[in-house]
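J.: Would you be able to build a 3D model of this:
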Amino acid sequence: MTAVAPTSPPAPRARFTHELPFGATCLGPDRTRFRLWAPDATEAWIEIDAGHARNGNNTVRMEAEPDGWYAAVAPIGAGLCYRYRVTDRNGVTITVPDPAARAQWQDLYGPSLVVDPSRYLWRHADWQGRPWHETVLYELHVGAMGGFNGVRARLPELARLGVTAIELMPLAEFPGARNWGYDGVLPFAPDASYGSPDELKALIDTAHGLGLMVFLDVVYNHFGPDGNYLVHYARRFFHEGTHTPWGAAFDFRQPAVREFFIQNALMWLMEYRFDGLRLDAVQAIGERDWLSELAARVRQAVEPGRYVHLVLENENNAASLLRGATTSPIPPDRSPTEPTQTGPFEAQWNDDGHHALHALLTGEHEAYYAAYADAPAERLARVLQEGFCYQGEPSALHNGAPRGEPSGTLPPTAFVLYLQNHDQIGNRPLGERLTRLAHPEALHAAQTLLLLCPQIPLLFMGEEWGSLRPFYYFTSHHGALADAVREGRRRELGRFSAFSDPLKRERIPDPNDERTYQASWPGEAELTNPEHLAWLNRTHQLLTLRHAQIVPRLVGAHALDAVPLGTTGVLARWRLGDGSVLTLAVNLGAQPVSLPTALAGNPADLLYESRDGAAAMLATHHVPAYTCIALLAPPSN
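T.: As a prediction, this is how the structure comes out:
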C-alpha cells in the first residue's frame, strides 16, 4: 500500500454575532424581535413586506416600554424587508427605516432588511490581530476600488507591498451610490452600493488570512443632511441648539444615545471582526467622558489575547486621551517622576505633521497651512520629537485660543503620520495629489521620512505608485440639496486666493456629477508606466526596511532630539527599544542645508538614502537638496 501523507487539520471556523439591544434581532427562522427608541411617538408599528406577511397582515403593533422604547416580536426571518411606522404627538404618522438596521434593501430610502449575522462562517476565526507597532495603514474608499469584492481582490498585492492594515472610509448607509461616507445616516448598515454584509465579512476574513488588519472609519458626531428621520420621533437624540460644522450635534448626555454608538462600535469589532476603529472628528463630541466609556466597553468586550486598536481624529490634540507605552524608558530630558500618560486610545491622526510637511513640499501658506508656513522646519522638528506641534499654544486658526496638550512623554507610535489622506487631497479645490504639487525628488525624500519614521505611517490609495489621479469630494444628492452642496462647497473653497473669483470657482467639479466620482478612482492603469512601477518598487523597498529594521525595535522607542536645518530641513534622532539610534536627516528644499555637527558615522550604519551618494555629504556638514538619509547605529557599549 502507498502511505497517505497526514493532512493538516482544518482551520477552526466559527460564527460571530453581537446581539444588539435594539433594531431587528433574529430569534429563529421565522421570529424576529424589534426594538425602537421613539420617545416622541405615541404609537409605533412594524410594517412587513406585503409579500411575506402572514394571513395578509403586514402590520405588527409595537408595545410601549419605559423610557420611550417600543418593542414587538414579528413572524418574519432573515432576508425579509420591514419599516417602522410611527405617530408623533401631533398625530402625524410617517414610515421610516430602522435607525439600527443591519442592512437596507438597495438604498437609504428603501426598506430595512432583517439580517442573521450567524449565517457567515468565518474561515480565519483564530485570527488575533497584530500589535499596534507593526501597523502600516492604507486608507481607501471602498466604492472607488470596486466595492467589497473589488477591495478583496486587491488584498494580496497590498500584503506583498508591506501594508499591514487597510482602513476603510465610512460604510454607514448614505443616500445614493456615491459618497465619501461621512454623510452616513444608518450607522449599523454597510452601504448597499458596496455589497452585502456577508461580502464585507468575506473581505475582512480574506484580509486576516493574509495577515492584514482591517480598520473602519466611524462617524459618531453627526448624521448626513438627507434621510435622517430621528428628529421626527426622537428629538432628544440631538443636542438642542448645538451644531457641528456638518449637522446637528448628538446629545451624549442621553443614555440611549451613548449606548447607540457604543453598540455600533461593538458590532463592528465583535461581529464583523474589524481590528480597529478610527473615530472621526471627536472634537465635535461634546461629552468627552463618552470617549473613555466607549474605550472601556470595547476593552471589556474583546476576547483575551486579541488585538483591537482605537484611533482618534481630534482637532483638540488631547494628548491625555492617548495611550502611553508604560514599558518605555523615560527620555533623558524628562524627570523620572513625570507620569506616563495612559489614555484609552492607541493613537491620533497627526494633522500637525501633515501640515508642516505639506508647507515644506509645496510652499503653500493659505487656509490652515498659515499656522505652519511661518516656520515649517521648526514645526516639523517639534512633531518628530514630541508628537504634536500645538501643545497648548495659541493657534491663529482657533482665533488665538490655546490648542492642544503636552505630548512629549508619549511614544512615537501614539501618532499616525501621513503625507496625504482623503481630507488633505479631497478638500482641495481641484483634488490634486502631491505628485502634482511637489518636486518629485522632494516627495521621494518625504516618503522616506514617512515610512522609516517611528511614528505610524499611513498611505492613501494610489500613493504607493505615485498616482496622478485626483481625489475629489463626491456625493449623489439630488434637487435643492445637490445645488446647496455644490454651491456651498464652492463658497467654502473660495478661501483659496486662486478661487476667490466666483467665475474661477466654476472650475471646481460638481460633487454630484458622476464624472467627478469616476475621476477619483486611483487609476491602476498607471502601473503600465515605468515611472509608476519604479515608485511602487521604492515603496516596497522602504516598507521592507521598516519591517526588518524599525518595527522589531519600536517597543520602548522614544525621541532623543530634533532640530531644524535651515528653513527646509530637520535632523531627528530616536533611541529605539534595543538601544540602537535611528537618525533621519531630511531636506525638502532646493538648496543644501548645513548640519550643526558632522555626521560621518560608520558606513555600515546607512539604512537608506533617497539620492545616491547623499550620505557622503554628511561628513561635510551638509544635507543635499531633496534628500532624506536614514542611519541606524547599533547600541553603544
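J.: rest of the way, CA atoms for contacts and neighbours
T.: Will do.
J.: For stretch 21-32, measure first residue to last.
T.: Start-to-end span of stretch 21-32 (Cα to Cα, to the nearest Å) is 13 Å.
J.: Residue 429: neighbour count?
T.: Neighbour count of residue 429, defined by other Cα atoms under 10 Å: 22.
J.: That one: what secondary structure?
T.: coil (DSSP: H, G, I helix; E, B strand; the rest coil).
J.: isn't it right next to residue 492, touching?
T.: No - taking contacts as Cα atoms under 8 Å, residue 429 lies outside contact range of residue 492: 9.4 Å.
J.: Can you list the residue ranges for helices in the stretch 401-550 of the chain?
T.: Counting by DSSP state H, counting those that start in this stretch, the stretch 401-550 of the chain has helices at residues 422-426, 440-452, 479-492, 502-505, 514-518, 530-545.
J.: Would you do the same for the sequence below? I want to compare the two.
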Amino acid sequence: MTAPSPWGARPLGDGSWRFSIWAPAARYVALLLEGRELAMEPGRAGDWSCRIPARPGMAYLFRIDGRDLPDPASRAQIGGVEGPSLTVDPEAFDWARTWSGRSLEEAVFFELHVGTFTREGTFAAAARRLPDLAALGVTAIQLMPVAQFMGRRGWGYDGVLIRAPHPAYGTPDELRAFVAEAQGHGMMVLLDLVMNHFGPFGNFLPDYAPDFFTDQPTPWGDGIAFHRPEVQAFFRDAALGWLCEYRLDGFRLDAVHEIRDGQDQRFLRALSDEIRTLDLGRPVHLICEDERNLTHLREAGFDAEWNDDWHNVLHVALTGETQGYYSRYARDPFADLARALERGQADEGQPHPEGPRGTEAAHLSWTAFVNANQTHDQIGNRAHGERFISLIGEEAARVTHAVLLCMPFLPLLFMGEEEGSEAPFLFFCDPPDEAMRRAVRDGRRAELGRIGYDAEHMPDPTGLEAFEASRPYPARDPARAESWRALTRDLLDLRARRIVPLLKSGKSGIGDVTRHGPRAFAVRWPFEAGEIRMLMSLGTPATGAASLPACAFRLGDPTHDAFGMEVEITA
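T.: Below you'll find the model as predicted:
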C-alpha cells in the first residue's frame, strides 16, 4: 500500500480531511483551520499530519515554529501567495459531458498566455474565444503556466504554489470550465508545468524544508533535491493533480534538463510510467523542453519535445542574427535547415566548433518534434519583444507559416500568429517592492546585454505598460488579420484532411532533401500510406526545380519568387 503523501489537504470521503506537510527543520507544526489551532503529529521522516473533520471552502494555514504560512501544495488561495490557503474538493465539479481526447497526430498546438489573451485576462474570458480557435482548425490549447506567483502579472514561470491556479485568472472551477469548453469544441488542453525551480518571490519552502533544495543552482535559483522521495512526492502529486482534477490532455514540461535527480532523470521516467498506467479514458500527451537535444525521454514514454533547432536555424537563416544561442548556427544555417527538414533535429551529436550537442533522432516519429516559428521564449527573450514577422517581413512570414503547417512535424502557433500579429510579447512581472523591481530591471538589462541586445532602452519589465503592450488582440488592421486567418484556416483544413492520415499511417523513412540554389529546397517525407513533397524558396528562387505536378497548396511561385512554397500530398 502506498504511504500517504506528506503534502497538502485532501478529503477522505467520510467528512474528514487529511492535512500534511513536510517540514523536517521544524520543531512544532500546527494547523490553523478557520482560526482554530490544531497540533499536528510528527512522522519519522520530517512529515507532519492530522486528520480532522472539514469541508470545502475553509481557510487554513500551517503554523511552523510560530510563523503562519500557506500550504505549498495549496489548491487555491484567498488572495496572495502569503495565504491563507483554501480547502478544495476536486471531485465537486460537474463536467456535464465525457471527453475521449484526441490522438497526438491530430495536434495543432496554440500557445496561450491567459493574462494577455483577452482584455479581461481571465479563464472565463479566454473560454469565450475558444470557438473561434476551433473554427480555424486549432486542436490543442497549450496554456502557459497558471500556477500562482506573487503579484498580478507575469509569464507564470515564477510560480511558487504549483497546484493553485493564479487568482487573477480565476478560480479552480473557472479553469475547469475553460477546459470543458475547449474539449466541447474538440480541442485538447495541455498545461506548461514548471517543476525545475520556484519563483524568487513568495517561496517559503527554504524556511522549514531546507532539504528540499541543493547547493547546485539552476539558472533561476536554488536547485531542487529531486533525489529525495518527499520532493518527488510533491511534484508527482502536483502533476497527477493537475492531470486528473482538471481533465487535462497532457503537459509541456519546462526545461527538463534542470530536473536533476542524479539517476538519469528516473523521476521523470517514473512519472511517465505512472501516467501511462492510469485509466483516464483519453490519451495523455507528454511533451518536454530539453535544450540538450537528447532523445532518452522520448524513447522512455514521452511523446514529443519542443524542437528549438527548427526555430533557431530558421531564425538565423532569415534574420541573419547570430548573437547568443544563435551563434551555434551561424556557420551555415541553410545546411542546418536542410538537416532539420531531413531528420528533425540539426544537432545530433556531430562534431561542432562549440562542442557536440544532442543524439541521433532520425529514428523517432515525425510527431516526436514540436516545431514552431516563434514561441513565448523566442519573442519574449528579446529586449523589445519583436515577433518573427517584424524581423523578416510579411511575404517571408506567410511562406514560413505555410511551411510550418504543412510539414509532418507537430506545429505550434503562438497566440496572434494565426492572424499575423505584429504586437510584441515582452517579458513582464510584478515584484512586491521597488528594491525587487530594480533588481529585476538590472538583471534583465545585464542578461540581454550579454547576448548582444540593446537592453538600455528596453521597456520596463516591471511596469504595467510592458504587460499591456503584449496583448495581440484586437488586430490593428482587421482586414489584414482576416486575410491571415483565412490562410491559417485553409492550411489547417488541408492538414486535417490530407496530412494527419499520413501521420497516422506511420513514418517509413527519413526526409529526402535536395537543394536548389543557396536558399531553396525540395523535400520528400515518406509514409506507409503515401508521401508529402514540398518545394520552398526562402530568399532565392528554386533554381532548376520543376513545380510539383499535383500541387495541393501553393503560395507564390518558389521556382521564380524569392519566397514561395508549394506542397503535394499523395496517398
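J.: Neighbours of the aligned partner of residue 174 of the second structure in the first structure, how many?
T.: Using TM-score structural alignment as the criterion, residue 174 of the second structure maps onto residue 199 of the first structure. Neighbourhood size, residue 199 of the first structure [other Cα under 10 Å]: 16.
J.: in what helix or strand does residue 199 of the first structure lie?
T.: Using DSSP states H and E, residue 199 of the first structure sits within helix 197-209.
J.: if I look at residue 241 of the second structure, how far off is residue 70 of the second structure?
T.: 18 Å.
J.: Check the secondary structure at the most centrally placed residue in the second structure for me.
T.: Closest to where the C-alpha atoms of the second structure average out (Cα atoms, centre = their mean) is residue 192, at 3.9 Å. Assigned with three-state DSSP, residue 192 of the second structure falls in the strand class.
J.: Next: the one 10 residues further on.
T.: Reducing the assignment at residue 202 of the second structure to three states with three-state DSSP gives coil.
J.: Trace stretch 386-403 of the second structure over to the first structure and give me the residue numbers.
T.: Against the first structure, stretch 386-403 of the second structure falls on residues 432-449 (TM-score structural alignment).
J.: And the strands in the stretch 451-600 of the first structure?
T.: 456-460, 558-565, 569-575, 581-587, 593-594 (DSSP state E, counting those that start in this stretch).
J.: Buried deepest among those, which one?
T.: strand 581-587 (a mean of 27; mean count of other Cα atoms under 10 Å).
J.: So which elements touch that one?
T.: Under the contact criterion of 3 or more Cα pairs under 8 Å, 6 or more residues apart in numbering; DSSP states H and E, strand 581-587 of the first structure touches helix 440-452, strand 569-575, strand 622-623, strand 627-633.
J.: Any idea which of those gets closest to residue 151 of the first structure?
T.: When these are compared by Cα to Cα, helix 440-452 sits nearest residue 151 of the first structure, at 22.9 Å.
J.: Quick one: residues in contact with that closest one.
T.: With contacts defined as Cα atoms under 8 Å, 6 or more residues apart in numbering, helix 440-452 of the first structure is touched by 357, 361, 417-419, 434-435, 457, 542-543, 545-546, 550, 584, 586-589, 610, 625-628, 630.
J.: Can you say which of the residues you listed are buried?
T.: In the contacts of helix 440-452 of the first structure, burial by neighbour count holds for 357, 361, 417-419, 434, 457, 542-543, 545-546, 550, 584, 586-589, 610, 625-628, 630, counting by 16 or more other Cα atoms under 10 Å.
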